[in-house]
Structures are given as structure tokens and as C-alpha cells.
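Participant: This is the structure alone, sequence omitted:
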């Protein structure tokens, strides 16, 4: 693995192995600190850097891969195993019933026709693992002979004894290890590691894909036409409809697809000769208008306070009222808020360019 790699490569790999999947911005920041190069302007250098790591990891059946978390649209990088055999399964810390429980949750989420991308906690804990036990043990009996069609498949004792408390413990472990995620409302969703590791599994199990990026549409929006099966990720919709003249219709059946894009995110094409609606054109003016509004409102409030103090002072002492009058202050600290962290429209394209397709059977 050390062939052709520099200490900088080793630092990145070690960080991904020890800390788990990293957001793209965090990996870019680490890359810039180590190489003094900006991955945004030196994209070819960054791609070559990732490619060198993957060439070294190939001999160990590992791959540095990127994915998009379909719930927040953020790009993540992580190291995954590209093969699944009996030897590699021995390296997992999860027991057979725990793995079966995880697979049952994944199947329940991807088989949801609404494409909401989650299952509630109660539903997850009450999933029946008998079908998973049948898949894991196959259709063979204890003597190695194939069971007859009329016989009932035998469920291992480990699955029968896998009680509710063990499921709860397993669920928390899967969330801690980023295989699953848990919302504040108690919904169970796929974790970043699942998006990184299960790409080939999604395809082999014919999980419906996004019309734009062709990746599995776990969390996506559906076409309004009930006879149309098109689903598109939210961040892909932003990319699709970001052009000013782009018609907001289903790319397959042409049904109207209501989708609101903030004006700051519209992109002007080469065909557009009119004024652009980009963030550069509206951002500074918008901030100024907002700042002026806040300052004016504050001045009005302060003037009212002054009049009230003078009225009270007239009843007692004018000098004491003037002393009690507080000066007006503008909320400059509140005006300068954090800028929006929108996802780049080219994230899906960069994702395919950096990573290679996995041949791992799941």
C-alpha cells in the first residue's frame, strides 16, 4: 500500500479509517492544509491525489469512494471494502442476527413506495427476521439435503432469541457507527456508510433510481403523475431546474413539477441576454436593504423610548429623565449572519469522476 504514496496520502487514509466518512469540505480543508493547494482551483491535482490512493488500496480490496447523503445533499468520502466473502465477513463485529436486523431495516426503507427514505423506530424494532434467517441459511436442511417444497424453513435459535432489548442495542450501535441515522422525531434513516457501501446492492436489488443522476432514489421526490414512476433527488431537482428558462416539468411524461428555487440560486445560461438573477447580483443589495430596515426599525423604537422617558421625567425631574434615557444602538452583529451553505450543482458529476464503480457483491 505504501508504493507511490507520500506521507500526505497516509495522513488522509488514516483520517478516513479512524474518523470514518468525512464531509467533502472537511476533506478539502485537510488536503489544502497538507498540500497548500486549493482543491477547488487545482481540481486535477486533487483527482490525481485520490486516484493514487485508490491504486494503492486496490491490492487490499479497499476503495476511497464518494457519495451523496440523500437527506442533506452533502458529499462524503470514505474507505469501503470492495468484496464480500466468507473471510471478509469474519472481520465484522456484528453478529449474524444483528446483520439480519440491519438488512431488514434497509429493505423496509427501500421498498417504501413513497420514497420518504425512513422507517419509524417502533416499526423497525418490530420487524420480523424470519425471512432474513431463511436467506442466510438457504434452503438446505441440517443433513445438507435440499428441503422439500412443503417443508417449513428452519429458523436458527439465534434469531428466535434475538429479543427487543437486543434490537434496541443493535439499533444504537448501527447509528453510532453511521450505518443508520436517527432523527429527533424517532425516524430511522440510512447512514452515510450505507450510501457508501451499498451502491452495488441497490442496483442488484433493482431499487428505483433517480432520473437525473441514476443513483438509487432512497430519499427522493415523485412525479405527480400516478402513472409515471420517475423519482428525482431534491438536490438533483435544484440542478435540473436551476436554469432560468428550464421548464419545471417531469423529464419523462411532461407533467408539471412544482418546485421553488430561491432567486439567488438561478444560473444564467449563455442564451440569456437579460439581467442575471445570480446571488452576486442580489446578495449585497439584499443585505443592505435588510440592514437599513433593521436600523430604521431600531431608530423608531429608540425614539418612542425617548418620548416615554421624557413623559415620565416631566412628572418628576427632567434631569433625572435625561439620565435614564438609553442611547440607540443598531444590531450590526445580528445583521451579519452566516452565509448559506448551498450544494454545488456539479457535485454529482465530480462524484462520478473521482470514484470508480465497485464490483462488490453484497
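Facilitator: Good, I have the coordinates. Everything quoted here is computed from the prediction, not taken from an experiment. Residues are numbered from 1 along each chain as shown.
Participant: Every contact and neighbour count from this point should use C-alpha atoms.
Facilitator: Noted.
Participant: Helix, strand or coil: sort out residue 171 for me.
Facilitator: helix (DSSP: H, G, I helix; E, B strand; the rest coil).
Participant: what residues are up against the most centrally placed residue in the chain?
Facilitator: In the chain, the residue lying closest to the centroid (Cα atoms, centre = their mean) is residue 69, at 2.2 Å. Neighbouring residues of residue 69 by Cα atoms under 8 Å, 6 or more residues apart in numbering: 75, 76, 191, 192, 195.
Participant: and if you look at residue 240?
Facilitator: 212, 246.
Participant: any idea how far residue 76 is from it?
Facilitator: 22 Å (Cα to Cα, to the nearest Å).
Participant: repeat for residue 87
Facilitator: 28 Å.
Participant: hang on, the earlier thing: so which of the contacts of residue 69 sit within strands?
Facilitator: 75, 76 (DSSP state E).
Participant: wait, which of the contacts of residue 69 is closest to residue 313?
Facilitator: residue 75 (61.5 Å; Cα to Cα).
Participant: Would you check that the closest one makes contact with residue 66?
Facilitator: Yes. Contact status for residue 75 versus residue 66: in contact at 6.8 Å, counting by Cα atoms under 8 Å.
Participant: Between those two, which has more neighbouring residues?
Facilitator: The neighbour count for residue 75 versus residue 66, taken as other Cα atoms under 10 Å, is higher for residue 66 (26 against 22).
Participant: could you list every residue that touches the more buried one?
Facilitator: Here residue 66 is in contact with 75, 76, 77, 78, 196, 351, 354, 355 (Cα under 8 Å, 6+ apart).
Participant: CSV please, covering those residues and showing distance to residue 6.
Facilitator: As requested, the contacts of residue 66 are exported to CSV (distance: Cα to Cα, whole Å):
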residue, distance to residue 6
75, 25
76, 23
77, 19
78, 19
196, 25
351, 24
354, 19
355, 20
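Participant: here comes the other one, which I'd like you to weigh against the first:
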């Protein structure tokens, strides 16, 4: 028998099939689900509203249903344009194991190694070249051929786990940053940068160049902030129009040759020294080296995150609203020690 609870079921099926969606598309899917259930039984009264308050209440309801199975309908903003994105996220266990349905164990290890090289990239670049990406194939046990590695690497990009730029640099995609956020924060605490404005992870944005200043902002947050402010939100240094006052975070900070000849790795947490010191390994196609996690970093409180995130969202909605070009279809019947230089 059709009931109002079927709206939740249809909505979750639609999200599962799409993995990551914009907030506008998610609202449209919700509306379509309500219409589908009403079409089956026109006597049902199912409230729907596209207001922000109604949407937030719907998300709370969805997460209450997902909580017993340790899933969350989580969201974050696109670092470049600020668009709000949603995805179902596993909040328990090794989040990278979510890929096990699509990839073999050795391919998952390859993906973990790529994440490590991206997170440990020097100069806060959070990206690697194709040379560095394929270099990791030689460090796998059991081994993988270079041809197989190229196929798997392309698959990571095609399925949205990695992003490749026009310049040929590989970085973590929005999907990976959202779905694997717990894994990234627990495994690479000292490599995590947080936006000074919204407190979310930053792998692409702008940094204040004042010595010892920790201000890092997403590209979108920086653009919104600069419309109304002329000084660094942390050290209060006047930025003005002088480009030397700020420096890029992400691919813009990449220096030619920074990842050639060596791979960045760490001593194994088990069997290595107690502090898990970093080691740099000369690249040799015959060599086999593995990397494991180590260390910790204090994090902001949840209330601080929510407060600043809400403020940034409200400010950005006043000055910037992106059109969503996606069309909605009817829903289907380990800890680390910093390696920064």
C-alpha cells in the first residue's frame, strides 16, 4: 500500500543512483518523489515547499532515517563557485572501502596511494602529475601493470573520484572531498587546511602571504569576502590590489618538477619508529614501498563550524547565485606527520 513514507524511499533511491547532486537538483528530486507518490494515491496529503526552511527540515528527516545504518545525507560547497552539493556519506569504518563494490583490493590500495601523494604534495598544491600518479603502480603489492594502472586511473576520473585539470594535474574531486572527508581528516590531520570563513576543507583557493598567517580561503569564499573587505580576516594585513599579498592554494602553486624523481612516503606505523617519521624514497621502478598513517591535529568545535558555515552561506546567497544546469529526471521505480616544506 502506498504511503507518505514512500517519498523518502524514492528520494534515497534517486540519490543513490546519482551519488552527488546540487542542492537545486536535490530539491527538484524531492518534488518529483512527492508527485509520484501522489499520483499513486491522490488522497494522500504530502506537504512540499521549496523554501530553505522546508528543505532543511527534510534533510533532518532523511538523516534521522539514515542514522541507524551510519549513513548521512551530507553537504558541502563547491570550492570554486560555492554551489551547495549533497551526497550520501558513510560515517563509520574505513570510508575508502566504499569503493570495494567497483574496484579490486589492489585498485583500492592504488587509490589510497594516490590520495596520499596528493595530500602530501608540497607547497599546498594538493595535486600531482600523471607521472607521479603512474609511479605509484610500481609500489603496489600485488603488482599491477602500467597499462592496467592507466586504465584504473582513467576510471577514477570517469567515476568522479579524481579530477584532472587542463594542465594534466590530478587532484581530489568534490565527490571524494565530501564522501571521504572523515577518512581524510583522521588520516592526514596535519595536511588539512580549513577555510577561515566557512571552516570546510580547502584544497583549492587563496592563502594570505603574510609570514605565519594561517588564513586560507576557498576561491568562492575569497571572492565573496573581498567584495566587502580589504584586509586579511586573520592577520588584518591590508591586501589592496597587490597580488604579492596573497598566494594560491592548489594547482596554481604547483612548481615544475616538484614531484619528479621522488615519491613522498612514511615509515609504516607498525614496525617503524614510534613517531612515524617521514621518509623520502628515491623512485625506482623495481622498488616496493608502502605508506601508512600517523599523527593528529586539534579540530574546531561543531558549533563553530555550523555558525560560520551558516554566515558564509547567507552572505554568498546575497551576492552570488549560480544557475543549475542539471535536469532532474523522475527517480528510478592512518594518523600522519606533516610533510609540508
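Facilitator: It's in. Just so it is clear, the structure is predicted and the values come from calculations on it, not from any experiment.
Participant: neighbour-wise, which of residue 87 and residue 76 of structure 1 wins?
Facilitator: The residue with more neighbours, out of residue 87 of structure 1 and residue 76, is residue 76; 23 against 9, by other Cα under 10 Å.
Participant: what does residue 118 of structure 2 align to in structure 1?
Facilitator: Aligned by TM-score structural alignment, residue 118 of structure 2 pairs with residue 109 of structure 1.
Participant: rewinding a little: narrow the contacts of residue 69 of structure 1 to the ones also in contact in structure 2, please.
Facilitator: Shared with structure 2 under both residues aligned by TM-score structural alignment, their matches' Cα atoms under 8 Å, the contacts from the contacts of residue 69 of structure 1 are 75, 76, 192.
Participant: Aligned to the second one, what sits in structure 2?
Facilitator: With TM-score structural alignment as the criterion, residue 76 of structure 1 lines up with residue 85 in structure 2.
Participant: Please verify my assumption that that match contacts residue 21.
Facilitator: Yes. With contacts counted by Cα under 8 Å, residue 85 of structure 2 reaches residue 21, the gap being 5.6 Å.
Participant: can you pull the contacts of the match of residue 118 of structure 2?
Facilitator: Here residue 109 of structure 1 is in contact with 117, 118, 119, 189, 218 (Cα under 8 Å, 6+ apart).
Participant: any idea how far it lies from residue 129 of structure 1?
Facilitator: Where residue 129 of structure 1 is concerned, residue 109 of structure 1 sits at a distance of 15 Å (Cα to Cα).
Participant: check which helix or strand covers the spatially closest residue to residue 311 of structure 2 that is not a sequence neighbour.
Facilitator: Using Cα to Cα, 6 or more residues apart in numbering and skipping the chain neighbours, the partner closest in space to residue 311 of structure 2 is residue 198 (8.0 Å). Assigned by DSSP states H and E, residue 198 of structure 2 belongs to neither a helix nor a strand.
Participant: Map residue 198 of structure 2 across to structure 1 for me.
Facilitator: Aligned partner of residue 198 of structure 2 by TM-score structural alignment: residue 213.
Participant: same deal with residue 130 of structure 2?
Facilitator: So, by TM-score structural alignment, residue 130 of structure 2 is matched to residue 121.
Participant: now, the most widely separated pair of the contacts of residue 109 of structure 1?
Facilitator: The widest separation within the contacts of residue 109 of structure 1 (Cα to Cα) is 11.8 Å, between 119 and 218.
Participant: The two: which has the busier surroundings?
Facilitator: residue 218 (30 against 20).
Participant: who touches the more buried one in this structure?
Facilitator: 70, 109, 110, 115, 116, 117.
Participant: now, which of those sits nearest residue 299 of structure 1?
Facilitator: Looking across the contacts of residue 218 of structure 1 and measuring by Cα to Cα, the closest to residue 299 of structure 1 is residue 70, at 45.1 Å.
Participant: how about the nearest residue to the closest one once chain neighbours are set aside, secondary structure?
Facilitator: The shortest distance from residue 70 of structure 1 to any non-neighbouring residue, by Cα to Cα, 6+ apart, is to residue 219 (5.8 Å). Using three-state DSSP, the secondary structure recorded for residue 219 of structure 1 is coil.
Participant: Test my guess that residue 219 of structure 1 contacts residue 113.
Facilitator: No. Look at residue 219 of structure 1 against residue 113 with Cα under 8 Å: they stay out of range, at 10.7 Å.
Participant: So which of those two has more stuff around it?
Facilitator: residue 219 (24 against 12).
Participant: what sits against that one?
Facilitator: 70, 71, 115, 116, 117, 233.
Participant: Which of the residues you listed has the largest number of neighbours?
Facilitator: Of these, with other Cα under 10 Å as the count, residue 233 tops at 25 neighbours.
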